[in-house]
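A.B. asks: pasting a predicted model and its sequence here:
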Amino acid sequence: MKEKVPVDFIPETYHFVAAGDSLTQGVGDSLNKGGYLHYLEQLLGEERGIKSTEIQNFGIRGNRSSQLLTRLKTTEVKEAVQKADVVMLTIGGNDLMKVVRENFSNLEMRHFEKEKLHFEKNLRSIVEVIRQENKESIIILIGLYNPFMKWFSNVEELNLVMEDWNQTSQSVLAEHPHTYFVDIADIFKGSEENLLYTDYFHPNDRGYELMAGEVYSIIKSKVMSTLSERKYAAQKVGN
C-alpha cells in the first residue's frame, strides 16, 4: 500500500478564482480588500503546503444567479477559470432579495419556491459551465444566511427558506465530483456578536472573518490533500 503524499510535501502556488455577488466583492468590508477573501488569504498563508496563493476576484454587487452565469461565459472569466485550482462562489442572496422586493406587501412561501426553481436551474448551469472550462478545478459554494434577521426576526419561515435553498444547492453540487458546500447560516443565526454591516444585510469585518474561517476549514480538511496529490502527480509526469 502506498502512503498518501503529505499535503506539505512540496509547497506550491495555487490559483483561486472567486466569483459571485457582493459577498465576493466584499461589500461591508471596511478595509475594502475583498471581504472574506482577505482573511482567507491570510489563513492559507499559514499552510505549510502553500507557497503562495493567487486570488482573482470577480464578485459584483447585486448579481443574481442568471447574471453570474452570463459573466462566467465572458473571455476574462473563462480564461481565469481555465487556470484555477479552486473556484469559489457566493450566489443566491440577490435571487432571494428579488422575491422580497417584488412581493413585499404579500410575501408567501410559494413566491420563494417559484424563484428557487430558477435558481436551481441557473446553479446547475453555473457548475456545468465551470466544468466545461476546467474539468479538474475544485468548486466551493458558500451557502446562504438569513440577512433579514434585523427586519423580520420573528418570521421563522425565512430561516426555513434559507435552509431549503441551501439544501437545493447541496443537491446540485452532489451531481458533480470535487464540489464542496460551506454552510455559514449558523454563524449569523442568533449570534450575540454583531456580524452585520450598517446596512443590516452584508457581513461586517468580523462576519467576513468568520466566513473565511468556515471556507478555510473545508479547504484544509477536504481540498488540500487533493490539490497536493495533483501537483505531485504532475511533477512526476514532468520529470
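C.D. replies: All right, it came through fine.
A.B. asks: for the rest of this, base every contact and every neighbour count on C-alpha atoms.
C.D. replies: Will do.
A.B. asks: so residue 39 makes contact with residue 209?
C.D. replies: Yes - at 5.7 Å, residue 39 counts as touching residue 209 under the criterion of Cα atoms under 8 Å.
A.B. asks: mind listing what residue 186 touches?
C.D. replies: Going by Cα atoms under 8 Å, 6 or more residues apart in numbering, residue 186 touches residue 145.
A.B. asks: any idea how far the helix or strand that contains it is from the middle of the chain?
C.D. replies: Here residue 186, judged by DSSP states H and E, is contained in helix 185-188. Counting by Cα atoms, centre = their mean, to the nearest Å, helix 185-188 is centred 14 Å from the centre of its parent chain.
A.B. asks: got another, please set it beside the one above:
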Amino acid sequence: MKKWIWLTLILFALCTLAAGGWYYYPQFKIDRLKAQNAAATESAGTNSRSADVSYIQHLKSLPAKEIHHLALGDSVIQGRGSNQGGFIKMANSNLAVLTSKKVQLDNQGISGATSRDLLDYISSPGMSDRIKSADIITINIGGNDLVKLALKEGPVQALQDYQNVKSAYEENLNKIFSLIRKENPDAILVYNELYNAVDSGESFYPATKKLLNDWNLIAYETTAKYKPSVVIPSSEVLKPENRKEWIYDSIHPNDKGHELIAEQMIKTLKAPYKKNKRHCPSRGQCLFIFIQRA
C-alpha cells in the first residue's frame, strides 16, 4: 500500500487519538485473550491425562480419506507475492503430512475483494456446494475495506465515513460467517488476522496499528461466535520492524512472509479444542473448539 494511502487514513485517525482508552482498548482485549489461550495451550501440553485433542487430530480422525480445504478472501489468500502458491498452499502441504491424508485445496481468493465482495461471492450460485463439502475454511478479508476508505476524497470525508465503514465490515463479517455456518455447521473456520505492513520507524505507524487493531478485534470477536473456529495471529510473526525480510511490495508478503503465516496456521491448528455443548453435528460427535489467538 502506498504511503499516501496510509497518510490519508492517519489524518482522520489522529483526530480522535486524544482519548487514550480509545487507542489502547482493542490491543488490551486482544492481548488478554491471547494470554488466556496461551495458558490453556500450555496447560494441555503439560497434562498427560488431558483428553483434549487438536484441530489437526480432529481432521485426521474424520472418516473420509480426503480433507477438503476451501480458501476465501483477497489477494493474500490468492498468494500474491509468493512463487510457491502462498501461505494457503504451504499450510495445505503441511496438513497433508500431519493428517496422513490428501488435502484437496479449493482456492477462491479474489484480488481486491472487500468484505462485501466476499459476502456477495459466497452467496452466488455454485458456492453452496463448495462450502458444504469443506472440512476447513480459511478466510483473509478486511484489508481492502480499509484501502477503499483511504481512497475517499480527503481526510474529512474519510473521517465522516470511518464509523460507517467499520460497522459495515462488522456486519458483513457476521453475515459471511453466518452463511457459512448455515451451509456447514462442522467445518473448522480459520481467520487470518490483518498485519501491519508499515515500517515501525514511520511517524504514522502508531495510528496504523490502532486502525488494524480495530479491524482485528472485530474479526476475533466475530470468529468466536461461529465455532469451531481459530484465528491465525500472523501479526506476531510479520513484525513491522522486520518488514524488509518478509515484504514483497508495499503490503503483500513475499515467500518468507507467506511461510511465516503458514507456520502460524499449523501452530494454531495444533492447539487443543474444547467441547462446544451447544452444538453436536450429525456425525454423532460433539464438536470441540478452542479460539486460538496465540
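C.D. replies: Looks like it arrived, so ask away. These numbers come from a predicted model, not from an experiment.
A.B. asks: TM-score for the pair, please.
C.D. replies: Comparison of the two superposed chains (TM-score structural alignment, normalised by the length of the first structure) gives a TM-score of 0.82, and 226 aligned residues with a Cα RMSD of 3.2 Å.
A.B. asks: residue 67 of the second structure belongs to a helix?
C.D. replies: No - under DSSP: H, G, I helix; E, B strand; the rest coil, residue 67 of the second structure falls outside any helix and is assigned strand.
A.B. asks: what sits closest to the aligned partner of it in the first structure if chain neighbours are left out?
C.D. replies: In the first structure, residue 67 of the second structure lines up with residue 14, judged by TM-score structural alignment. Leaving out its chain neighbours, the residue that sits closest to residue 14 of the first structure by Cα to Cα, 6 or more residues apart in numbering is residue 53, at 5.0 Å.
A.B. asks: give me the secondary structure label for the one you found.
C.D. replies: strand.
A.B. asks: on that earlier part again, buried residues, the helix holding residue 186 of the first structure. List them.
C.D. replies: Within helix 185-188 of the first structure, the residues that qualify as buried are 185, 188, counting by 16 or more other Cα atoms under 10 Å.
A.B. asks: what range in the second structure does it sit on?
C.D. replies: Here helix 185-188 of the first structure aligns to the second structure at residues 235-238, judged by TM-score structural alignment.
A.B. asks: and the contacts of stretch 193-206 of the second structure?
C.D. replies: Stretch 193-206 of the second structure has contacts (Cα under 8 Å, 6+ apart) with 1, 7, 10, 140, 142-143, 208-209, 212, 215-216, 219, 231-235, 238-241, 243, 247, 250-252.
A.B. asks: what's the span of it, first residue to last?
C.D. replies: Terminal residues of stretch 193-206 of the second structure lie 18 Å apart, using Cα to Cα, to the nearest Å.
A.B. asks: quick one: average offset of the top helix by length along the first structure versus the second structure, please.
C.D. replies: Counting residues, the longest helix found in the first structure (DSSP state H) is helix 109-133. Mean deviation of helix 109-133 of the first structure relative to the second structure after superposition (mean Cα distance after the TM-score superposition for the first structure): 1.5 Å.
A.B. asks: show me what that helix is packed up against.
C.D. replies: When contacts are defined as 3 or more Cα pairs under 8 Å, 6 or more residues apart in numbering; DSSP states H and E, helix 109-133 of the first structure sits against helix 65-71, helix 75-83, helix 93-102, helix 156-173.
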